[in-house]
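Novice: got a predicted model here, sequence first, then my questions.
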Amino acid sequence: MDLKRWTHIVAVADRRSFIRAAEQVHLSQPALTRSIQAAEAELGLQLFDRGTNEVVTTPAGEFVVARARQLVFNSRCLERDVELYRSRSLGDTAFGVGPFPAATFLSQLMTGMRREFPGINLRVEISNWQLLLKRLVEEDIEFFVADTRDLPPDPNLYIRALHRQPGGFYVRADHPLAARKSVSLQQLWSHGVLSVRLPAGVRAALSRLLGLASPADLSLALECDDIELLKKVALASDSVLAAPHAAVEEEVAAGKLHPLEASDLPAQSSEMGVVTLRGRTPSPMAELIISRLPARG
C-alpha cells in the first residue's frame, strides 16, 4: 500500500468525516471513499464504521491507524530532513586536515561554518597524511586536506590541488641569527630545526644541500605534527622553526618571531590538496566545506 493511502486513513480517523477528510487531502469525497474501500480490501479489515453523524474507527481501525499515523509522521520528518539536507541546514560530516592546514586556514573556516550552520555537527581529525589516508579508506572521514607529495599512486583516490603555501625559517626575535641579513643552511641546522614530517622530496633536497650521504642522515631537532607546539619551542629556545608563512603571521606581526633568509635554499612551499575516494559522492556539507578551501590560483 502506498503512503498516500495511509495518509487517507489517518485523515478519516482524525476528521471523523469523509467530507472533511477529503478537503484535507485535496480529493473529492467519492475518490477518498474509493481509496478507503481499496485499503480495507487490501488489508482484509474493516477500518471504519460509517454512522449517520460521523465516521468511527473500528477496533481493527484503531490498531491500523496508530501505526499508520507513525508512518505518516516519519514520512513528513523525512521530507523535512531531506529538504534541510539539500539546503545544507542538516548533514553532519567528518574530515581530516594535516598540520599545515590546521595551523593556517582551519580556524577561520570552522568559525565561519559554526556561525552560518549552528545546527550541524562537524568532526575534524588533525594528523599526518598516513593516518588520514587510513581513516579515509576506512570511510571514517569523507575527505582530508594535507600535503599530497608523498601520497602513493592509487586509482581509488581523487586529489584536487589547493593553493600552495609558501614557507620559510623563523627564530625568536632575540635569537643569535636574527640580526644576520642571510644565513646558510648549515647555520640553520647547527641550531636544530623544528618541523612537521618532511616530504621525501624535501628531505632529499635538504640532504643534498647539506652534503649528507642520504636523506636518512637528515635529522630534525624536533619533528611534530603540532605547529603550535613547534612555535612555543622556537619562542623559548635557540631552535629554528620551519613553517608556512601563514602559520606564523601573528607572531611575526607581533615581533615575537623573525623570518630568516637562507642564502643557499630555493623558495619552499607546501603542495596542499583535497583527497577523496574516487566514486564516492560527498555529503552537501562536505561539498560546501571543500568549496571554501583556498583554491589553487
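Specialist: Cool, the structure landed.

Novice: from now on I want contacts and neighbour counts done on CA atoms only, so please keep to that.
Specialist: Will do.

Novice: which strands or helices does the lengthiest helix in the chain pack on?
Specialist: Counting residues, the longest helix in the chain under DSSP state H turns out to be helix 59-86. Under the contact criterion of 3 or more Cα pairs under 8 Å, 6 or more residues apart in numbering; DSSP states H and E, helix 59-86 touches helix 3-15.

Novice: can you tell me the centre-most residue of the chain?
Specialist: What sits nearest the mean C-alpha location of the chain, by Cα atoms, centre = their mean, is F95, with 3.8 Å.

Novice: got another one to weigh against that:
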Amino acid sequence: MHPLYEAFVQVVEQETMVKAAEALHLTQPTLTRQIRQLEAQLGVPLFDRIGKRLVLNRAGELVYRYAKRSLREDRRMREELRTLADPEAGTVSIGAGLTPSIYLLPPVLAAYRARHPRVRFEVRTGSSREVLEMLEAREIDLAFVTTVEAGREDLETQPLWHDDLLLVAAPDSDVARAGRLRLADLVRWPAVLMGSGSGLRDWVNELAARHGLHLDIAMETDSLESISRLVQLGVGWSVLPRSSAEGDVAAGRLAVVELTDVDLGARTVTLVTRRDSLLPACAARFAASLSGMRAGGGAAAGPEWDGV
C-alpha cells in the first residue's frame, strides 16, 4: 500500500500528474494506473475529475491525511531500524542496582562515550529483582545486578567484577575502638542497613540468621550515601560494598572493622541479557566490549577495562 500512498500524496502535493510523475521518476500512464488501483482498493474515488483537472474530494482529503501519517511513520520506522543496525549510533537502555549505577558504571559509560560519541545511554535504577523485572518486560536491553536466581535458562549472565563487603563504623565509635571483633559482638551496638528487599539487606539478614543473631537495627534507608553518612555520625555500624565506602575510608571518615570469625566476602556484579531477544547493534557492541573487563575488588575508581 505504501507505494500507492506515495503516488497519491505526490499527485496531491505536486497538483498535476505530470509533475508528480517526474518527482517519482515514473511515466504518467504508470502513475495514473497506481491512482486508479488505490481508488479500487479503497472503494471510493479520491478526485473529482473536472475536464483535465483532478480536484481532491472529501474522501481524498481524508485519505491524504492518513496517507501522510502512514508514510511519516514508515520513514520513522526505517530510520529506527537503520539505527538498530548501526553499532556506532543509538541508545543503550540499562538497568542497574544502586552500587553499579552510582559507583561502578559511570567511569565505564564515560570511557565508552569518549570512544563512541554517537551512542547514548539511558540508565534506570532499582533492586536486582526490580531490574530483572525490567529486563523481562523488555523495558531495558542490559541489566547489571548483584543477585541472579540460579538456573534461569531464559537469561545470559556474564560476571564482570567483584566488590568486597566491608564492616564499617565511625572512627571514634565503640565498634571501631573495640578493634578485631567476632560477628556475635555486633549485637551490642545498633546497625544502619539497607531497607528490606535489597540484595545487601537480604545478605546481612541471612548471615545473622545462620549465626542465630538478632541485630539491633537503628535505621533503614535505600541510599548507600545515607548509610555512610549515618555511620559517620555514630548512629551505628554497617556493611557496605568497598566501591561505595573506600573513598570515605581513605579520607578517615569511616573505619574498617575486622571480623575474626567471618569472611564477609564480596558481591559479584553480573551483566544479564535475555536469550530470546536480539539486542540493538549499539547495545550488543557495548555488551561485547565489557568482556574485556578483569574482575577484581575495589572498583570505586572504575573497573580495569580493555573494552573498545
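Specialist: Great, that's in hand. Quick caveat: nothing in here was measured; it's all calculated off a predicted structure.

Novice: any idea what the TM-score is?
Specialist: The TM-score (TM-score structural alignment, normalised by the length of the first structure) is 0.70; 283 aligned residues with a Cα RMSD of 4.3 Å.

Novice: stretch 19-26 of the first structure: which residues count as buried?
Specialist: 19, 21-22 (16 or more other Cα atoms under 10 Å).

Novice: contact partners of it?
Specialist: Stretch 19-26 of the first structure has contacts (Cα atoms under 8 Å, 6 or more residues apart in numbering) with 7-8, 11-12, 14-15, 28-29, 32.

Novice: tell me, how many neighbours does L222 of the first structure end up with?
Specialist: L222 of the first structure has 17 neighbours, counted by other Cα atoms under 10 Å.

Novice: narrow the contacts of stretch 19-26 of the first structure to just the buried residues.
Specialist: 7-8, 11-12, 14-15, 29, 32.

Novice: tell me the one of those residues nearest G273 of the first structure?
Specialist: Set against G273 of the first structure, the nearest of these by Cα to Cα is T7 (49.2 Å).

Novice: which residue, neighbours along the chain excluded, lies closest to the closest one?
Specialist: Computed as Cα to Cα, 6 or more residues apart in numbering, the closest residue to T7 of the first structure that is not its neighbour in sequence is V72, at 6.3 Å.

Novice: so who does the one you found touch?
Specialist: 3, 6-7.

Novice: now it: how far from W6 of the first structure?
Specialist: Distance, V72 of the first structure to W6 of the first structure, by Cα to Cα, to the nearest Å: 7 Å.

Novice: next one: S89 of the first structure
Specialist: Taking Cα to Cα, one finds S89 of the first structure at 29 Å from W6 of the first structure.

Novice: ditto for D225 of the first structure
Specialist: 57 Å.

Novice: can you get me a residue count around A103 of the first structure?
Specialist: Neighbourhood size, A103 of the first structure [other Cα under 10 Å]: 19.

Novice: which ones are touching it?
Specialist: 227-228, 246-247.

Novice: quick one: buried residues of the helix or strand harbouring A41 of the first structure?
Specialist: Per DSSP states H and E: A41 of the first structure is located in helix 29-43. For helix 29-43 of the first structure, a neighbour-count test (16+ other Cα under 10 Å) marks 29, 32-33, 35-37, 39-40 as buried.

Novice: for those residues, which one is nearest E125 of the first structure?
Specialist: A39 (51.7 Å).
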